[in-house]
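Enquirer: generate coordinates for the sequence data below:
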Amino acid sequence: MRLTYKRSLIITLLLIFSIKLLAKDGYNLWLQYDKIKNENVLSEYLSTIKEVSYSGDSEIINAAISEIQLGLSGLLGKEFISQKNSDSNNLLFLGSKERLSKNLTKNLEDDFKLINNEGYIIKTINLKGKNSIVITGKTDIGVLYGAFNFLKLLQTQKSISQLNIIDSPKIDVRMLNHWDNLDRTVERGYAGFSLWNWHTLPDYIDQRYIDYARANASIGINGTALTNVNANALILTPQYLEKVKALADVFRPYGIKVYVTARFSAPIEIGNLTTADPLNEDVKNWWKHKTEEIYKLIPDFGGFLVKANSEGQPGPQNYGRNHVDGANMLADAVAPFDGIVMWRAFVYSEHDTTDRAKQAYSEFVPYDGKFRDNVIIQVKNGAIDFQPREPFHPMFGAMPNTPLMMEFQITQEYLGFSTHLVYLPKLYEEVLEADTYRKGKGSTVAKVIDGTLNHKKLTGIAGVSNIGNDINWTGHPFAQANWYGFGRLAWNPYLKSETIADEWLRCTFSNDKNFIQPIKEMMLKSRETVVNYMTPLGLHHIMDTGHHYGPGPWVSNLSRPEWNPVYYHNADENGIGFNRTSTGSYATEQYAPEIAEMYNNIETCPEKDLLWFHHVSWDYTLKNGKTLWDNIALKYQEGVNDVEYMSTTWNTMQNYVDKERFNQVKMLLNIQLKEAKWWRDACLLYFQQFSKKELPIEVKKPEHTLEYFQSLKFPYAPGIKPQW
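Expert: Predicted coordinates:
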């Protein structure tokens, strides 16, 4: 049959559109609302939900209803039109406590006692002889969180016949820290440029801003620091505050507050003052008026994030003052508006010759209890800098009178960038479960940051964002799991990484058990895999200089000792490792006595942390009966072997994953395998100079010389820290 040109064109366009619909570029993240293929599950859902109703007309309720409509229409293949205050049967009803009927409120009276102001209830209630599902909370934001979690039940194909879910966040401030610069570069960002197009704001609102807010709300994130901690004072000028306001307006319906990083020298740079001394009255007044200006534009502005007197950033110490002086001055400015100040504890000085791992503790712990109530100290998970593995930061067990906020890194600065598959919730879980012994056994880091250990009212957790303007947001499709996993643990720091991986895989890819089980196992092992081929047995900070891409254990020519990898591994003919015990830098004394005793003794120190705390002979025998040298070499090889296994496993998943994402992950795993071998060969060749020992027979011999690896340069590696 001969087709007319017009008809042929229409068919071609429909075919192109259909292909586009089938294609998966990763943009929708874990909010994949594809129609459910399991007919039994689909039948249950369609028979349970006949109609959607809601009460209230706030921006947040409207966002919840829009998401429910979008999700149900996609997942169930049927359009749902929400009606206000409907009372029919087989109903899905959304509304906050104050909007519920007296009958519903009475049914839920005991449940409301179990949630906080951001918590939600999803419950099956019998109305008029038929079951209906109610999604509610004390506030509208609780309803929104409930809506997203209800949709997750459908995505993961859970039964919804008899629901009784009551949940609340355990941490108050759950936020992303964007290290985004005003020129749209992203420090330590590996997924393109910044989302924030400052040039077109405030007048042009990219759909990405809305979808960013949706994604964050779906996992309970309620704050975002828009700008780099290596701050630019321009963000505080009227021109840029109008742009910040535009983003705040977009995020507000999703319960997300905006924060900005405050450059401590802003009164000089944009305020025409000659000093930024925090005790100077003119400086205090400048910040007071600037804060009033911000809150006039953005009434729910969250507050300031501050990096001061660290890595060249200005701070109170420039004027002979201390961290308390600086933080409290800013805290007083935002206090009338219920704002907070997040003061980072990531400090180390070129003038301090002690072990870098000790410096933050030394600077902050003496000031415990002296900060204002609306100041929270933001502490990295470890004492060095987001390494593949670090013992938990000793500050978490040493400041009972000060709120401490966890800072995790979601972007993979020291973990192969977005070309390596590393499931970071395993790292987060390891840190959160660590025991500080602050009040005896069971005083975990999680209990410190959620406030339960030291009875803190202000609690927080931050993740350094891995988001950019790549179409899939994070560069690597599996890096989305780190954003998702951070949000889930920010909501509940006691969740298991395995549970989170299962959720994410089902929402993002497939509910097929033949896919879920092997890929979940691969994810859960991936972090240990990377530790093995980069920094086994407690090695740390041996990445190449500046960009931190690839191995550089030989780097020794930088101006500050603690910038050089040789400072950390201390390899010589006698052994390798940093002695932080009572016979070395004595960093162990910063921990509780029970932990210090464990780390000080080479026999009881966990082998995963051995070279972090001890300088160990190459011939020292580990628990498996092999020498330290053989164990280091075998760990590097094990890491390579495991990446080979990851690649092989993924290559069997073609029938369960769309072509686009399958091929993308396949190519990235090939890069990861190539770079794992690079790490193994370069590090072992370098350390072999000192050990003077042969590689174990199980370890593949390097194909290049040490000189070859040392000659490699990467001047345009992404995410390099800007030079101010």
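Enquirer: from here on, contacts and neighbour counts on C-alpha atoms
Expert: Will do.
Enquirer: now do the contacts for residue 295.
Expert: 301, 337 (CA atoms under 8 Å, 6 or more residues apart in numbering).
Enquirer: scratch that, residue 251
Expert: Contacts of residue 251 by CA under 8 Å, 6+ apart are 209-210, 213, 257-258.
Enquirer: please pick the buried ones from those.
Expert: Buried by 16 or more other CA atoms under 10 Å: 213, 257-258, out of the contacts of residue 251.
Enquirer: before we move on, the earlier item: any chance of TSV for the contacts of residue 251, columns distance to residue 520 and secondary structure?
Expert: Shown next, in TSV, are the contacts of residue 251 (distance: CA to CA, whole Å; DSSP: H, G, I helix; E, B strand; the rest coil):
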residue	distance to residue 520	secondary structure
209	30	helix
210	30	helix
213	27	helix
257	33	strand
258	34	strand
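Enquirer: which one of those is nearest residue 134?
Expert: residue 213 (24.1 Å; CA to CA).
Enquirer: second chain to compare with the first, below:
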Amino acid sequence: MLKKVFLLVLFCICINTSANNGYKLWLQYKLVENEALRANYVSNLKAIHAFGDSETINMAMNELDLGFSGLLGTPLKHSKTINNKTLVFGSESFLSTQLKSKLQSDLNKINSEGFVIKSVQVAGNQNIVITGKTDVGVLYGVYHFLRLLQTNQSIENLNIVDSPKIDIRVLNHWDNLDRTVERGYAGFSIWDWHRLPGYIDKRYIDYARANASIGINGTVLTNVNANAYILSEAYIEKVKALADVFRPYGIKVYLTARFSAPIELGGLKTADPLDKEVIQWWKDKTAEIYKAIPDFGGFLVKANSEGQPGPQNYGRNHVDGANMLAEVVAPYNGIVMWRAFVYSEHDPEDRAKQAYDEFVPYDGQFKDNVLVQVKNGAIDFQPREPFHPMFGAMPKTPLMMEFQITQEYLGFSTHTVFLPELFKEVLEEDTWQKGKGSTVAKVVDGTLSNKKLTGIAGVANIGNDINWTGNTMLQANWYGYGRLAWNPYLEPKTIADEWLRCTFSNNSNFINPVEQMLLDSREAVVNYMTPLGLHHIMDTGHHYGPGPWVSDLSRPEWNPKYYHKADKLGVGFDRSKSGSHATGQYKSEVANVFDNVETCPEKYLLWFHHLPWDYKLKNGKSLWDGMALKYQEGVNQVADMNATWSKMKPYVDAERYHEISMFLKIQLNEAKWWRDACLLYFQQFSGEDLPAGVESPAHTLEYYQSLKFPYAPGN
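Expert: Next up is the predicted model:
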């Protein structure tokens, strides 16, 4: 009897376990379940014919073989000739005269990374052609075509002409040489420096595939808090090994340059950017790098910020430092990405103003191959920030957007937050730089001021966890960043729909509710963490959980109290004319809106104004009641997310279903923690009861203040 029971239990375990560890990301290539649609695909795709024989074209062929085997259940035969219903791919230079004549007008519309996918009839044969000016453009086209099949779209009468709108589309890895990751919540760094260059992990190849599939064309391998040793001869050899893997996928490698490297590696007594010996050291080091990696992209620099060395150490300025490095890499067509994230304890008035003050006076003085890399907001990757005023103030300088994909201030990898909603909100903001319609997106893609060099960066959320991002749902943010980097005008709804279909299922019973869950998730986090313009009230150092009470740190701008300024009279940071006048850094059309409490959007209210607790919001509620209800609304939204996901079990494999379920439960518990801790703290000053509809806190304020997390990840 015991044997029978044991066998029955074992059988139940087997039939209820559907394994998918998330490693394949959005490149699942699952069999198309709609049999009629799959039959249509098969009838339109009889064979593959490749023009060219480069590494990149061979990678594209491998991807098509992999994709068709999974999606159609069988690979297509490789044909040496173009017969009826053949998928033809290759770059423009290899096209036949007849094909080229039919595609020339479309080819004239794309740039070097663009592609054309078109149904073309040649000599009575109906074919699908994927082409571009370069092999990398063709590879992007191949991934786009496979996405059509993954998302169950028609491949009849195709006429797709597409190019990236931004030139430099990179991931910034905040990875250290010891494999720890600053603000990393998905394990250790994927770069196994100790085993490189001899051992090439398959993960490096799959990383490149994933990035190429969404159009990312560069990777900064190391932390902006840089270690000079990455520029040593031994590590250049390791970086070369990675560059060789990435090259066929159109991905260049970049390195962070520690400004003091001439001292630390070169034995010089100074790193003064105007010193001849320093300049020569950088020239020699750059030549060494390019000899090993001819397509090396260039340097990313964090200087004179948070203790990092820079030109100001020597009485110089950001232009001196950036232009020195720009001249060094210019002969190799390299670029310099110079970060504008600077703030100092010596400017106690308003941290938000410093980057503008340090950089805007130098507009137009940077070399042509310098991109000034600006965070989306003036503080630091908050759940919600107004757009950085620099985007409206430097028309003569290419400004490179820096978004954070890893969720340093957004619940780490345990909270589901669909960041394309945040990214798009910023990109759509109007700077009024050249009148109405001067959106941040137009500044970044260069169309507002005809910039020749454009760029965008995303701080990666990638680690060596089997599913890459710690939480499968957060793969959507890597994917979404890449899609918006390619086209900053894409809608988050489109991105969510694509990602869900490619990653999970095309079943509308799954897509519709989960898509809405994703689209609502970012606002939920804002509500339960920092509603109505509150910001930077996370616990300090690790930024995990609430800490609005912290006020004892040595630098004023490290303390949450600095940002909310709660007292008996009210709450909020006065950045209006009567306060720090940070509003004055925006164009007058924007400044006037933010400056006036009656016109300031309520989502930014406490960012720009210190208001009394009984201030009336637009819905008639007092500020205190409105804030408390927002915190409760955030909790309710996460409860709804849990309820939505609980119904998705029939449509998702068991492994990913249970993983996401556990994380959503953690998120709900932590949303309640945020609500209770923040409301108890602010209630001391408001002196008001919680309004009807807001749940009573589970613990005392003293309990929440006693919680410590010295080993929180990514610190």
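Enquirer: what's the TM between chain one and chain two?
Expert: TM-score of the superposed chains, computed with TM-score structural alignment, normalised by the length of the second structure, equals 0.98; 704 aligned residues with a CA RMSD of 1.2 Å.
Enquirer: circling back to that earlier point, and the buried ones among the contacts of residue 251 of the first structure as JSON lines, adding distance to residue 657 of the first structure?
Expert: As requested, these are exported to JSON lines (distance: CA to CA, whole Å):
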{"residue": "213", "distance to residue 657 of the first structure": "27"}
{"residue": "257", "distance to residue 657 of the first structure": "36"}
{"residue": "258", "distance to residue 657 of the first structure": "36"}
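Enquirer: out of these, which is nearest to residue 266 of the first structure?
Expert: residue 258 (19.1 Å).
Enquirer: and for that closest one, nearest residue in space, chain neighbours not counted?
Expert: residue 224 (5.2 Å; CA to CA, 6 or more residues apart in numbering).
Enquirer: wait, a helix at the one you found?
Expert: No - counting by DSSP: H, G, I helix; E, B strand; the rest coil, residue 224 of the first structure falls outside a helix, being strand.
Enquirer: contacting residues around the counterpart of it in the second structure?
Expert: Under the alignment (TM-score structural alignment), residue 224 of the first structure pairs with residue 219 of the second structure. Going by CA under 8 Å, 6+ apart, residue 219 of the second structure touches 170-173, 251-254.
Enquirer: try 10 Å
Expert: 168-173, 208, 211, 243, 246, 251-255, 297, 457-458, 460 (CA atoms under 10 Å, 6 or more residues apart in numbering).
Enquirer: quick one: stretch 401-415 of the second structure aligns where in the first structure?
Expert: So stretch 401-415 of the second structure is aligned with residues 406-420, judged by TM-score structural alignment.
Enquirer: likewise stretch 314-322 of the second structure?
Expert: So stretch 314-322 of the second structure sits over residues 319-327 in the first structure, by TM-score structural alignment.
Enquirer: quick one: buried residues of the matching stretch?
Expert: Applying 16+ other CA under 10 Å to stretch 319-327 of the first structure flags 322-327 as buried.
Enquirer: could you list which of these belong to helices?
Expert: Using DSSP state H, 323-327 are the members of those that sit in helices.
Enquirer: closest to residue 58 of the first structure among these?
Expert: The closest of these, once distances to residue 58 of the first structure are taken by CA to CA, is residue 327, at 35.5 Å.
Enquirer: quick one: whichever residue in the first structure pairs up with residue 205 of the second structure and residue 82 of the first structure, what's the gap?
Expert: For residue 205 of the second structure, the aligned position in the first structure is residue 210, judged by TM-score structural alignment. Separation of residue 210 of the first structure from residue 82 of the first structure (CA to CA, to the nearest Å) stands at 21 Å.
Enquirer: quick one: map residue 194 of the second structure onto the first structure.
Expert: By TM-score structural alignment, residue 194 of the second structure lines up with residue 199.
Enquirer: didn't that match look like it was pressed against residue 205?
Expert: No - between residue 199 of the first structure and residue 205 there is no contact under CA atoms under 10 Å: 11.4 Å.
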